Structure formats: structure tokens, C-alpha cells
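Asks: below are the sequence and a predicted model; questions follow.
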Amino acid sequence: MSYSYSSSSAATWQERLEEKCREAQIHPPVFQIMSDRRGGRTAWSSTVTVQGQNIPARFWYDGQHVNNAKEDAAEVALKHLNGSTPSSPSQSRTGW
């Protein structure tokens, strides 16, 4: 039995956001990683700039999962561009 996936279902949130920007003929997304020292550890998050707007990720992550911060920011930005809002709280600290 073979399985096939559409490119959009297998794509990362970052890839989907880049594709959406190309389709809309707007500048590609620009990601920025940020860190926050918390006791003996550092938490990492991301923002993405799309159409001049800085859109933050919803969560903070451990250093091993920095790409998840970019994925989170890309998901929020894509939903913003599509006109829906993500349902998770902005102050949650998952990924630790």
C-alpha cells in the first residue's frame, strides 16, 4: 500500500509561510531568535516579520528546540495572514 501526501500537509510551518508570501507577492518572512536567561537556563523564542509586522511565537523553548520557536512563530504568522487567530495563550512556557 502506498501513501501520498500533498506538499502543503508535509511542509513545515516555515515553508508554508514562505509559500504564502510568494503567492501574495510580499517580502519573504524574516525570523529573529531571542533568548531570556532564567536562573541557570536560557529560554528561546522567535519573532517573524511579515508585511512590516513583528509576530511573536506563542511559547518559549529549551535551547535544543530553537527551531520549534521558529515553527511556532511561522504558524502564528500564517494564521494571521489567513485571517484566523491561534488559540494558545501567549505567556505559556512549554517546550522546557
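Replies: Nice, thanks for sending it over.

Asks: make it CA atoms for all contacts and neighbour counts henceforth
Replies: Noted.

Asks: next, S46: secondary structure please.
Replies: Secondary structure, DSSP: H, G, I helix; E, B strand; the rest coil: S46 is strand.

Asks: okay, one more to line up with it:
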Amino acid sequence: MSTSTAGGQGAMPNWQKMLGDHCSKNGLAAPEFHIVSDRRGGRTAWSATVNVGGGSFAARYWYDGQYLNNAKEDAAEVAIRKLDPQPFVPQTNYSGQF
């Protein structure tokens, strides 16, 4: 399993890579990520969705703008857990969650 370091939290799974590997292994088109935003008062919150395997999967949380990659990781984690429900590591907490 590939890992990356984010927000000083130590080694974390690279969900985007795992999702890409899952798609390659199963003959699916590469994941297509979309960034979405929501103006909240004086700030903007960001999240992500990923289209893969005929489905669209949304990140569970909204993030501060500097953590856009974490939004994509979150969406990829949601997708891979639905598409390949094997016992993975516990849910990941990402920096910048609202």
C-alpha cells in the first residue's frame, strides 16, 4: 500500500493512487476528479467529487482552500471503499476539514 505524508500526521494511505490502481486492475476508465466550492460568509469551503465506474462519489467533508488535495483524497477514499469493500485501514482524518 502506498503512503504519503500530509499535515504532519505521519504516513497516510494514498487513496488517489489506490483508486487509480483499482481502475487499471478492473479495466475501468481513470478516475475523473471535480473540485467544488461553497461560499460561506467571508470564506470559501472546497470539496471534491470523483466519477469512476459509472458512479459519482463525493468527499465527506469540506476543506480550506490550501487543502484541495485532501478533498480529492477524501473523495477517492469514499469511492474505493464502495467499489472494493475490503478491510482497509480506519477512516482517515485530513487536515483542513470543516
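Replies: Thanks, I have it. The model shown is predicted, which means the values in this text are computed figures rather than measured ones.

Asks: so what's T3 of the second structure closest to, chain neighbours aside?
Replies: Distances taken as Cα to Cα, 6 or more residues apart in numbering place P13 nearest to T3 of the second structure, at 4.4 Å, with adjacent residues excluded.

Asks: and the one you found, how many neighbours does it have?
Replies: 18 (other Cα atoms under 10 Å).

Asks: mind listing what it touches?
Replies: M1, S2, T3, S4 (Cα atoms under 8 Å, 6 or more residues apart in numbering).

Asks: next, count neighbours for the second one.
Replies: S2 of the second structure has 11 neighbouring residues, counting by other Cα under 10 Å.

Asks: please pull up the equivalent of N67 of the first structure in the second structure.
Replies: Taking TM-score structural alignment for the superposition, N67 of the first structure sits opposite N69 in the second structure.

Asks: and its match, what element?
Replies: Here N69 of the second structure sits within helix 68-83, counting by DSSP states H and E.

Asks: can you state the mean residue-to-residue distance of that helix versus the first structure?
Replies: Compared with the first structure after fitting, helix 68-83 of the second structure deviates on average by 0.4 Å (mean Cα distance after the TM-score superposition for the first structure).
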